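A.B. asks: Task: produce atomic coordinates for the following.
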Amino acid sequence: MNVQPDLIAGIYNYCDTWCERCLFTARCRSFQIQSETGLAKTMDAGGNLVQQLTDALTLTKQYIDNLTRAQGNDVLNAPTEEQTQTLEQKAVQREDTAARPIRQHSATMLANDYLRQTGIWMKEEKDFLEQAGQQQLHEVELGLRTQEEAMPTLHALKDAWEMIRWYRTLIPVKTQSALRALAEPTENMRLVNYHLGKAKLVLVSIDRSLLAWQTVMQHYPEKTDALLDLLSLLSRLRRELETVFPDARAFQRPGLD
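C.D. replies: Below you'll find the predicted structure:
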């Protein structure tokens, strides 16, 4: 008899909403309610690796084309409502006096600046993955590297691109959500922990984004100078949040930490 795993209470309050990469969808009430399916498939380790690399290039181009159409050819768009909780949307959109200091907070401005600058970079580098794949394939054909060396490189770059794209929109929204703790101070520990968890989520998102940028620079060191400002923005935002929420790093998100 199949027994449904116990749900992890509140896990969806502190996650990055990237359900396709989550290991806990079967234990998430939000995921079950939304009836989301189709977890990402990993590439088959067998078969001809050069053919897999060629297929990966095709999939990458389709991936970028679909992304462009979905965003109306505007990579600077903010997250959709499906990607955020009602509370975060309220924090971003409210025009009342309580919300204004949040929008004007230095952390918010850093996060929004990062969103803007990464949007510009991704627009300029819209063919980055396809070019990287073609380069790997060309080097394999020339015998400059083996098939076994080329595939992990392509996977690492594709993963880095997807992480940068995903977290660039999440970071500003969750930053403002966490900062509501300043606009609406409370002694209610559930709310205190809620905002700490949001701050922890932003810090984790920044950490992962920095690792993704390091992957890009590792394989394309010539791009380092152009990326230094982006890395500086993330580092400054991380320091700011760690100052405002000194207990955020220690917060244990249910099921995630």
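
A.B. asks: from here on, contacts and neighbour counts on C-alpha atoms
C.D. replies: Fine.

A.B. asks: ok, the most centrally placed residue in the chain - contacts?
C.D. replies: Nearest to the geometric centre of the chain sits Tyr167, at 2.3 Å (C-alpha atoms, centre = their mean). Tyr167 sits next to 205-206, 209 when contact means C-alpha atoms under 8 Å, 6 or more residues apart in numbering.

A.B. asks: for Lys126, same thing?
C.D. replies: Ile64.

A.B. asks: Okay, it and Lys61: tell me how far apart.
C.D. replies: Taking C-alpha to C-alpha, to the nearest Å as the measure, Lys126 falls 10 Å from Lys61.

A.B. asks: Going by neighbour count, list what's buried in the helix or strand hosting the residue nearest to the centre of the chain.
C.D. replies: Assigned by DSSP states H and E, Tyr167 belongs to helix 147-183. In terms of neighbour count (16 or more other C-alpha atoms under 10 Å), helix 147-183 has its buried residues at 147, 150-151, 153-155, 157-158, 160-161, 163-181.

A.B. asks: Same check on stretch 132-151?
C.D. replies: 132-133, 136-137, 140, 146-147, 150-151.

A.B. asks: need those in CSV with distance to Cys22, can you?
C.D. replies: What follows is the buried residues of stretch 132-151, written out as CSV (distance: C-alpha to C-alpha, whole Å):
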residue, distance to Cys22
Ala132, 27
Gly133, 26
Gln136, 29
Leu137, 31
Val140, 33
Thr146, 32
Gln147, 29
Ala150, 27
Met151, 23
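
A.B. asks: how about this one, so we can line them up?
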Amino acid sequence: MLNNYDEERFIPGIYNYCDRWCERCSMTQRCLLYYQDSRREAEHLAKGEDPHAWNIVLQDLHESFQETLEMLRKHAEEEGIDLDAIDIESEFTSLQGKPVSKSPDPSDHPLHIKAHKYAMDTHKFLGKLHNVINEEIDNINAGNVLAENIEEIKECFEVIAWYHIQIAVKIQRALCGKMEAELEEEYEGSADFSLHDANGSAKVAYHGLIRTMDALTKVYEWKKSLHDDIMPLLTDVYGLINGVDREFPGHKDFKRPGFDE
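C.D. replies: Predicted coordinates for the structure are as follows:
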């Protein structure tokens, strides 16, 4: 539990619409989630514990839940709400008989299909690119070729690898949010939240697509032998960018906390 820290140090919700690449992020000192994760990892290491061991992860999840519950109770008290007085059983009973909608499934949506295909195709390409980069490094070490752009290409590999799955995941989340908003329009406020989240997720996907487009282009210009592998991926990325723009026009105006403000 955080005690006596300056709340202005952390940007509320900054971690909700980021790309989770903490090692490359300039905003980690403003991120509560990064602070909590780093603190927990340091505490476990100091005790000689593996912070990634399953029993430790479960312990951290339990403690995080308790912290969230305590924070919820604190805010409820400030608003004059007695959580213990809420009759959960009565609330549940009042909902009985009402139709329960299934979670939206965007798996048949063309944008979801295209994003999933891109992720699978890129995953295969990354294996080939990894081998080509290693061969180039071996040739450099042997003095057979000059060390031109190899560090930049290694960086491009990391960018392509980091985003190729995340793009599909964020597009799926965005599609789910949009579909939920369409189902929730009869309930005041809930549809607005779902659409807000959809636009935020779409913007994260768009950010990854733009960075990926740049990285793939640099690799294309670097190695002629990879042209036939890269061109279909560039075409897919271009199509996904247009698809996100078309399906989620609101992403352009979405302000990610800390990044677009």
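
A.B. asks: Just the buried residues out of the contacts of Tyr167 of the first structure, in PyMOL syntax.
C.D. replies: Selection of the buried residues among these in PyMOL, burial being defined by 16+ other C-alpha under 10 Å:
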select buried, resi 205+206+209
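
A.B. asks: Going by distance to Asn112 of the first structure, which of the contacts of Tyr167 of the first structure wins?
C.D. replies: Ile206 (13.4 Å; C-alpha to C-alpha).

A.B. asks: And that closest one? What does it align with in the second structure?
C.D. replies: Matched by TM-score structural alignment, Ile206 of the first structure corresponds to Leu209 in the second structure.

A.B. asks: same deal with Leu129 of the first structure?
C.D. replies: Matched to the second structure by TM-score structural alignment, Leu129 of the first structure sits across from Ile133.

A.B. asks: Which element, helix or strand, includes its match?
C.D. replies: Going by DSSP H and E, Ile133 of the second structure is in helix 110-141.

A.B. asks: my guess is Thr25 of the first structure contacts Ile33, does it?
C.D. replies: No - assessed by C-alpha atoms under 8 Å, Thr25 of the first structure is found out of contact with Ile33, at 10.8 Å.

A.B. asks: circling back: I'd like the list of the contacts of Tyr167 of the first structure that fall within helices, please.
C.D. replies: The helices, defined by DSSP state H, take in 205-206, 209 from the contacts of Tyr167 of the first structure.

A.B. asks: would a markdown table of those residues with distance to Ile11 of the first structure be doable?
C.D. replies: A markdown table is the format used below for those (distance: C-alpha to C-alpha, whole Å):
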| residue | distance to Ile11 of the first structure |
| --- | --- |
| Ser205 | 16 |
| Ile206 | 19 |
| Ser209 | 21 |
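
A.B. asks: post-alignment, stretch 190-207 of the first structure versus the second structure, mean distance?
C.D. replies: Following superposition, stretch 190-207 of the first structure is found to deviate from the second structure by 1.3 Å on average (mean C-alpha distance after the TM-score superposition for the first structure).

A.B. asks: Count residues in the vicinity of the residue of the second structure sitting at the aligned position of Arg239 of the first structure, would you?
C.D. replies: Residue pairing (TM-score structural alignment): Arg239 of the first structure is matched to Asn242 of the second structure. Neighbour count of Asn242 of the second structure, defined by other C-alpha atoms under 10 Å: 14.

A.B. asks: could you pull out the helices for the stretch 1-150 of the second structure?
C.D. replies: 32-46, 54-78, 88-95, 110-141, 150-183 (DSSP state H, counting those that start in this stretch).

A.B. asks: Nearest to Ser194 of the second structure, out of the ones you listed?
C.D. replies: Nearest of those (C-alpha to C-alpha): helix 150-183, 4.9 Å.

A.B. asks: how about the counterpart of Leu110 of the first structure in the second structure, what does it touch?
C.D. replies: Using TM-score structural alignment as the criterion, Leu110 of the first structure maps onto Lys114 of the second structure. For Lys114 of the second structure, the contacting residues are 236, 240, by C-alpha under 8 Å, 6+ apart.

A.B. asks: Look at the aligned residue in the first structure for Arg24 of the second structure and say how many residues are nearby.
C.D. replies: Applying TM-score structural alignment, one finds that Arg24 of the second structure aligns to Arg21 in the first structure. Residues lying near Arg21 of the first structure (other C-alpha under 10 Å) number 12.

A.B. asks: Then Val244 of the second structure?
C.D. replies: Neighbour number of Val244 of the second structure under other C-alpha under 10 Å is 22.

A.B. asks: So Pro185 of the first structure versus Val192 of the first structure, what's the distance?
C.D. replies: Distance of Pro185 of the first structure to Val192 of the first structure, given as C-alpha to C-alpha: 8 Å.

A.B. asks: average distance between the helix or strand containing the match of Arg239 of the first structure and the first structure?
C.D. replies: According to DSSP H and E, Asn242 of the second structure maps onto helix 227-247. Average distance, helix 227-247 of the second structure versus aligned residues of the first structure after superposition (mean C-alpha distance after the TM-score superposition for the first structure): 1.2 Å.

A.B. asks: quick check: angle from that helix to helix 150-183?
C.D. replies: Orientation of helix 227-247 of the second structure against helix 150-183 (axes from the mean of the first three to the mean of the last three C-alpha atoms, to 10 degrees) gives an angle of 30 degrees.

A.B. asks: hmm, back to that, how close does the helix holding Ile133 of the second structure sit to the first structure?
C.D. replies: Following the fit onto the first structure, the mean deviation recorded for helix 110-141 of the second structure is 1.7 Å by mean C-alpha distance after the TM-score superposition for the first structure.

A.B. asks: now swap in stretch 151-169 of the second structure and tell me
C.D. replies: Compared with the first structure after fitting, stretch 151-169 of the second structure has a mean deviation of 0.7 Å; criterion: mean C-alpha distance after the TM-score superposition for the first structure.

A.B. asks: Where in the first structure does that stretch fall?
C.D. replies: With TM-score structural alignment applied, stretch 151-169 of the second structure matches the range 155-173 in the first structure.

A.B. asks: Off-centre distance for that stretch?
C.D. replies: Relative to the centre of its chain, stretch 155-173 of the first structure is centred 4 Å away, using C-alpha atoms, centre = their mean, to the nearest Å.

A.B. asks: so what corresponds to Leu33 of the second structure in the first structure?
C.D. replies: Under the alignment by TM-score structural alignment, Leu33 of the second structure pairs with Ser30 in the first structure.

A.B. asks: Surely Ser194 of the second structure and Lys178 touch.
C.D. replies: Yes - at 6.5 Å, Ser194 of the second structure and Lys178 qualify as touching, with contact defined as C-alpha under 8 Å.

A.B. asks: That'll do, ta.
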